[in-house]
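[1] sequence-free structure coming up:
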């Protein structure tokens, strides 16, 4: 796939390199800075793949460095090449914390070892950090030696030569448990009149495995219609589809431990889990939903005097549900002062560094409505009314025991054929605000 991998600074100068094949001269990297400048001049968006004299440069930028993969093959999978570079950054972050020019120079020994293990003859091999950390350590900057003096040869963990490379053998727990969290984040843009302009559900199924041996898990969900009939076996992603309830699935991706052939044929999720925490699957839904936490914010600006803000918040969820840690951030002009608040629930605070009022409500039961009023002075005013802030209101919240999409876990079966132990699966549901849950003001 790759003839060589280079680490370059922002000027394109080589910091560190690893060559896997000899079909590209070492001087080819010297052309990379020129190609980068030419691409920036031609277009505002630089493509992630450039070519020159039959050499193809695939690259990504991270902090103050470029990671460049070079090849002569025209049939290369560019997406796979870029995915490897991003995965390389994730692995290096586990070892050196911050991946930047200085850390690359200070830790070149461990980076060379990782490059040798993660790729063989230009083909990706081991990319699981848990497996790499078993025999490549950060403290010693060298491979762990065998305990026997007569054998100093480094032996890779046995699981690297097996089909289950993400889980070592010999794991033992006194209490065998599996924790599964279904977390859905809601991104939404709402007009001042309450109309939903854009909505999106980003879902994740997280698993914490504390199981002995080599367990085989089977996960059953309440609606198979949420999944597509065709899944890309290369990376676990699936094309869009529509299920009976008209929920349109935009994206679906599984962890590598899931048996994709089994899922494609029978729509059953079976897997041997890694030990500890991992993300089993994630998905995205773009479907019209009503606002879970709705805020009606009205801002009145009085010339030469003050600004008044009235906020009415409503929890538009089922009465048996409760929104926790609700935080409503209302923007205000930069030069306000002398804040005065009137409210009966939660706490209100003016944050001048953010030019905003933050209203926090610890528990917000479904079906309830709360209100808050604020009055602030405007010292620097003119005869013309002060323009209102164009920034929207931001809302944060968490709703336990609830999913917006309606996904429910019907069962999580654990089978360990050798140990035959009794396991204890636990399931939690959380719906929370995403990074972009905003409401426009009037």
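    Structure's in. What do you need? Just so we're clear, the structure is a prediction, and the values are computed from it rather than from any experiment.
[2] every contact and neighbour count from this point should use C-alpha atoms.
    Will do.
[3] mind checking the longest helix of the protein?
    Longest helix in the chain, counting residues (DSSP state H): helix 78-96.
[4] who does that one touch, helix- and strand-wise?
    When contacts are defined as 3 or more Cα pairs under 8 Å, 6 or more residues apart in numbering; DSSP states H and E, helix 78-96 packs onto strand 55-62, strand 65-71.
[5] below is an additional structure, to be compared with the one above:
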């Protein structure tokens, strides 16, 4: 069971990197993949079969990372490989975006060749890759600008060491003794009438990126009242995980009793813990659409209510297909104190609505008047994409992050961040 082809596409379908892993004929594969993406949109599963080929993909920073094979392979295994590839590219290139990959295409190809040899998984650890990769990363314009501001100089060479995770773009002396822990959660929700969900899933990951000196022991403690796979008699507000798994380097022997994870952080970024919450989920946004079809016009209203805590905020965008016969669209947004914009894209028969910032416990309204002869069945579905910083939808929290480090390493810094975003948040009429 081997992989056949690896490629990276931009959000517009441009091929940024493509490697035939077994020398097989893969002509047109990226184009076929992007055609399916455009046809199915947000409903496209991360694994699908097309013309005798299995496609596995993940999306990061607006880019598609894809592998193909003609063999039956475990999806979790292949998606984990893609996750590790994206982590390695980010560690070496400093950031993961289109500009960074275009500037570092030689380095990216070298990393892929070391990680996937003739379609088989090989070196997947950043610390091992550092010994095998010899190209240097080229800093992006944004990274150079930040570095120049930090150092106040313009004569710095425009290359950085390849192991970016350990030697950042600022001078080596500017590196702090610090560790970053991100609690990242993605929600997949299907809403029906009255915003009652038909299906809801939270997929969470605890990412760790360490710049600590000496690779010390780390103890990461989560909620003491965290429940695993048991909803009977659950008190309100207590987080319940239906599934969880840990990175191979994490010692979870204490987790059952104390909810403490112990590990020695490796070079680069890794996922210390993955988890899922199925059903019985508190929804951060309520979508309430109404359609009023009259003889001369149709009034379409969407009300989005933020159920986030009052101290939290988020941004979101909505896309909603309209009937093909739509014309003469007029849009009104309320309230006008919230930064937002909306437009009707006639070539796509689609309504888009962007809200840059909505505070918790508040609502925004889009009112749309149009001429159309379509029925209610031609409206939707409504797709909402959002990101809510400082918020954990599952209520999983880091109780403490303890660094057990010897003397002589100076002050260590700990940073914990929470981000909840949408994987697929859909309202179906």
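    Yep, that arrived. Being a predicted model, the structure only gives us computed values, none of them experimental.
[6] just the buried positions in the next helix or strand after the longest helix of structure 1, please.
    Downstream of helix 78-96 of structure 1, the first helix or strand assigned by DSSP states H and E is helix 101-106. Going by neighbour count (16 or more other Cα atoms under 10 Å), the buried part of helix 101-106 of structure 1 is 101, 104.
[7] give the buried residues for the helix or strand just after helix 101-106 of structure 1.
    Next helix or strand after helix 101-106 of structure 1 toward the C-terminus (DSSP H and E): helix 108-118. Buried residues in helix 108-118 of structure 1, counted by 16+ other Cα under 10 Å: 110-111, 113-116, 118.
[8] which one among those residues gets closest to residue 310 of structure 1?
    Nearest to residue 310 of structure 1 among those: residue 111, at 56.6 Å, using Cα to Cα.
[9] just say helix, strand or coil for the residue of structure 2 most remote from its centre.
    Computed with Cα atoms, centre = their mean, the residue of structure 2 farthest from its C-alpha average is residue 295, at 44.2 Å. Here residue 295 of structure 2 takes the coil state, with states given by DSSP: H, G, I helix; E, B strand; the rest coil.
[10] same question, the one 4 residues further on
    Here residue 299 of structure 2 takes the strand state, with states given by three-state DSSP.
[11] aligned to it, what sits in structure 1?
    Pairing criterion TM-score structural alignment: the partner of residue 299 of structure 2 within structure 1 is identified as residue 308.
[12] wait, that match touches residue 300, no?
    Yes: counting by Cα atoms under 8 Å, residue 308 of structure 1 does reach residue 300; the two are 5.1 Å apart.
[13] who has more neighbours out of these two?
    Between residue 308 of structure 1 and residue 300, residue 308 has the larger neighbour count (other Cα atoms under 10 Å), namely 18 against 15.
[14] so what's that one up against?
    299-302, 373-376 (Cα atoms under 8 Å, 6 or more residues apart in numbering).
[15] again with residue 49 of structure 1
    Counting by Cα under 8 Å, 6+ apart, residue 49 of structure 1 touches 56-59, 78.
[16] rewinding a little: could the contacts of residue 308 of structure 1 go into TSV alongside secondary structure and distance to residue 249 of structure 1?
    Below are the contacts of residue 308 of structure 1 laid out as TSV (DSSP: H, G, I helix; E, B strand; the rest coil; distance: Cα to Cα, whole Å):
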residue	secondary structure	distance to residue 249 of structure 1
299	strand	38
300	strand	42
301	strand	44
302	strand	48
373	strand	41
374	strand	42
375	strand	45
376	strand	46
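[17] out of those, who's nearest residue 272 of structure 1?
    Nearest member of these to residue 272 of structure 1, counting by Cα to Cα, is residue 373, at 54.3 Å.
[18] what's the match for that closest one in structure 2?
    By TM-score structural alignment, residue 373 of structure 1 lines up with residue 367.
[19] what's the closest non-adjacent residue to its match?
    Leaving aside its sequence neighbours, residue 367 of structure 2 sits nearest to residue 301 (Cα to Cα, 6 or more residues apart in numbering; 4.5 Å).
[20] my guess is the one you found contacts residue 291. True?
    Yes: using Cα under 8 Å, residue 301 of structure 2 is in contact with residue 291, at 6.6 Å.
[21] what about those two, which has more around it?
    Between residue 301 of structure 2 and residue 291, counted using other Cα under 10 Å, residue 301 has the larger neighbour count: 18 against 14.
[22] show me what contacts that one?
    If you count contacts by Cα under 8 Å, 6+ apart, residue 301 of structure 2 has them with 289-291, 365-368.
[23] of all the residues you listed, which two lie farthest apart?
    Taking Cα to Cα as the measure, these span a maximum distance of 13.7 Å, between 291 and 365.
[24] thinking again about what came up before, who wins for proximity to residue 240 of structure 1 among the helices and strands packed on helix 78-96 of structure 1?
    Evaluated with Cα to Cα, the helices and strands packed on helix 78-96 of structure 1 place strand 55-62 nearest to residue 240 of structure 1, the distance being 27.9 Å.
[25] show the end-to-end separation of stretch 215-224 of structure 2, please.
    Start-to-end span of stretch 215-224 of structure 2 (Cα to Cα, to the nearest Å) is 26 Å.
[26] for structure 1, which segments count as helices?
    Under DSSP H, structure 1 gives helices at 32-42, 78-96, 101-106, 108-118, 129-132, 260-266.
[27] okay, the ones you listed in JSON lines with distance to residue 403 of structure 1 next?
    Below are these laid out as JSON lines (distance: least, Cα to Cα, whole Å):
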{"stretch": "helix 32-42", "distance to residue 403 of structure 1": "44"}
{"stretch": "helix 78-96", "distance to residue 403 of structure 1": "30"}
{"stretch": "helix 101-106", "distance to residue 403 of structure 1": "42"}
{"stretch": "helix 108-118", "distance to residue 403 of structure 1": "38"}
{"stretch": "helix 129-132", "distance to residue 403 of structure 1": "31"}
{"stretch": "helix 260-266", "distance to residue 403 of structure 1": "23"}
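[28] for residue 408 of structure 1, find the nearest of these.
    Of all these, helix 260-266 sits nearest to residue 408 of structure 1, with 17.7 Å by Cα to Cα.
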